[in-house]
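Colleague: Give the three-dimensional model of this entry:
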Amino acid sequence: MPVKSEALPHLHLLAKAPLPGQAKTRLAPLLGADGAALAHAELVRHCVANACQALPAARVTLWTALDHAHPLFIELREALGLTLTPQPDGDLGARIRCALNSTPGPTMLMGSDCPSISAELIAACAHRLASHDVVILPAEDGGYGLIGTRQDYPGLFEAIPWGSESVLTATQQRIAALGLTAAYPATIWDVDRPEDWQRWKGLTVAV
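Modeller: Model prediction:
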């Protein structure tokens, strides 16, 4: 169900272009380099579709990397009407903060490889953000798949051990140190490894 118009947040997604050998490389042992790139493209389409089901496309921005004019990105812009923006340089924390601060008011950011983040869950996060400083969807691997903030909180994304199992814990410690309130509506999972892809395809086949 789409979020109502009042206090509607903007949603940003980070996505690499589906280039063989550069996207979802950990799936290559199962799918090969070309298959992993195709899998990545499928995940991006799925996550973007969920985002545009939960929120108006005018409030969804896809931040691109590797090839900003890749046909996949052009396809999504033309089909859905979302905005494309190149990702800036910097570590993941700098890129997350840049995206969140690029639009006014409450904002959220999610990855493009989290098929477990449904449109309903995005909407739930938007509603929780109306009454909390931060909203996070923890991931099973120790990170998170979505984060939302009501305004800029300097320090929230600095010195976080990105790519490790301690991302969520370090972020929670930072939230506490900054005296912020946080909501955690659900735990999600993303697709990084062959077993994650098989889990995703098992779910999609079963539906």
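
Colleague: hey, let's count contacts and neighbours off CA atoms from now on
Modeller: OK.

Colleague: what's the residue closest to the geometric middle of this structure?
Modeller: Residue closest to the mean C-alpha point of the chain, counted by Cα atoms, centre = their mean, is Met110 at 1.6 Å.

Colleague: Next, the buried residues of the helix or strand that residue falls within.
Modeller: Secondary structure assignment for Met110, by DSSP states H and E: strand 107-111. Neighbour-count burial for strand 107-111 flags Thr107, Met108, Leu109, Met110, Gly111 (criterion: 16 or more other Cα atoms under 10 Å).

Colleague: Confirm for me that Ala37 is in contact with Lys16.
Modeller: No: using Cα atoms under 8 Å, Ala37 makes no contact with Lys16, being 9.9 Å away.

Colleague: And the helices in the protein, which stretches?
Modeller: Counting by DSSP state H, the chain has helices at residues 28-54, 71-80, 92-100, 119-129, 167-177, 194-206.

Colleague: Now show me the structure for the sequence below, then we'll compare the two:
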Amino acid sequence: MEKNKLIIFAKQPELGKVKTRLSESIGEEKTLKIYLELLEITKSVTYSLDIDKIVYWNHLTEVLFGGFGSGYRAEVQEEGDLGWKMQIAFQNEFQTNPNKVLIIGTDCPFLTTEILHKAYQSLDQTDFVLGPARDGGYYLLGMKEFSPYLFHSIPWSTKDVLSLTLAKIQNHAKTVSLLEELDDIDDINDFNYWKSLN
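Modeller: Here you go, the predicted model:
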């Protein structure tokens, strides 16, 4: 068994192409600064983990952010919807027979290193681990073996993502651990809530 892995899904920080719902309220330039801050938070909470860390970018470029630096491998997301992108990423990473694999995005400033440790530990007891997001999705998914059915027939970016994923796990007679519920930063209300806590 290889050591545990962490997949990080990220977009290159390009003006007008990140957090578009938020940019409708505060403008593209301020939104880009916020997205760069979210990337730095994601790096800060994952950097110390003694695992294989792989950033799956929407595309690679040397001109922009490019990567998280040493300790992170860079890959490119597959073309398709979010489910297909995640399915192929998990498939790629399970080819080397790791122990456990988690996936996160870069939208959750409330994620902590401790939560990630807890997610890996949870997989000692259950087949899957999920971090519920308040909008009905999830900020984290983890598994011990490649399970592509979790990504099929899910209406991504809707309030039903988590409930339908849990139903799929139950239908396959598998077990799941749930982490604490956290907020993603998608729109101005999420952003205002986050900044009100700082």
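
Colleague: nearest to Ala183 of structure 1, of the helices of structure 1?
Modeller: Set against Ala183 of structure 1 and scored by Cα to Cα, those come closest in helix 119-129, at 6.7 Å.

Colleague: show me the contacts for the closest residue to the residue nearest to the centre of structure 1 other than its chain neighbours.
Modeller: Using Cα to Cα, 6 or more residues apart in numbering and skipping the chain neighbours, the partner closest in space to Met110 of structure 1 is Leu146 (4.2 Å). By Cα atoms under 8 Å, 6 or more residues apart in numbering, the contact set of Leu146 of structure 1 is Met108, Leu109, Met110, Gly111, Val135, Ile136, Leu137, Pro138.

Colleague: make it 7 Å
Modeller: If a contact means Cα atoms under 7 Å, 6 or more residues apart in numbering, then Leu146 of structure 1 has Met108, Leu109, Met110, Gly111, Ile136, Leu137 as its contacts.

Colleague: Check the contact lists of Ala37 and Lys16 of structure 1 and give me the overlap.
Modeller: The contact sets of Ala37 of structure 1 and Lys16 overlap at Ala23 (Cα under 7 Å, 6+ apart).

Colleague: where's the equivalent of Leu6 of structure 2 over in structure 1 relative to Ala39 of structure 1, distance?
Modeller: Leu6 of structure 2 maps onto Leu11 in structure 1, with residues paired by TM-score structural alignment. Per Cα to Cα, to the nearest Å, Leu11 of structure 1 is found 23 Å from Ala39 of structure 1.

Colleague: Those two - which one has more neighbours?
Modeller: Counted by other Cα atoms under 10 Å, Leu11 of structure 1 and Ala39 do not tie: Leu11 has more neighbours, with 29 against 21.

Colleague: pretty sure the more buried one is touching Thr61, no?
Modeller: Yes: Leu11 of structure 1 is within contact range of Thr61, at 6.4 Å (criterion: Cα atoms under 7 Å).

Colleague: nearest spatial neighbour of the counterpart of Gly35 of structure 1 in structure 2, skipping sequence neighbours?
Modeller: Applying TM-score structural alignment, one finds that Gly35 of structure 1 aligns to Lys30 in structure 2. Using Cα to Cα, 6+ apart and skipping the chain neighbours, the partner closest in space to Lys30 of structure 2 is Ser23 (7.6 Å).

Colleague: cool, Pro106 of structure 1 as well?
Modeller: The nearest residue in space to Pro106 of structure 1 (Cα to Cα, 6+ apart) is Arg150, at 4.0 Å.

Colleague: Fine by me, we can end here.
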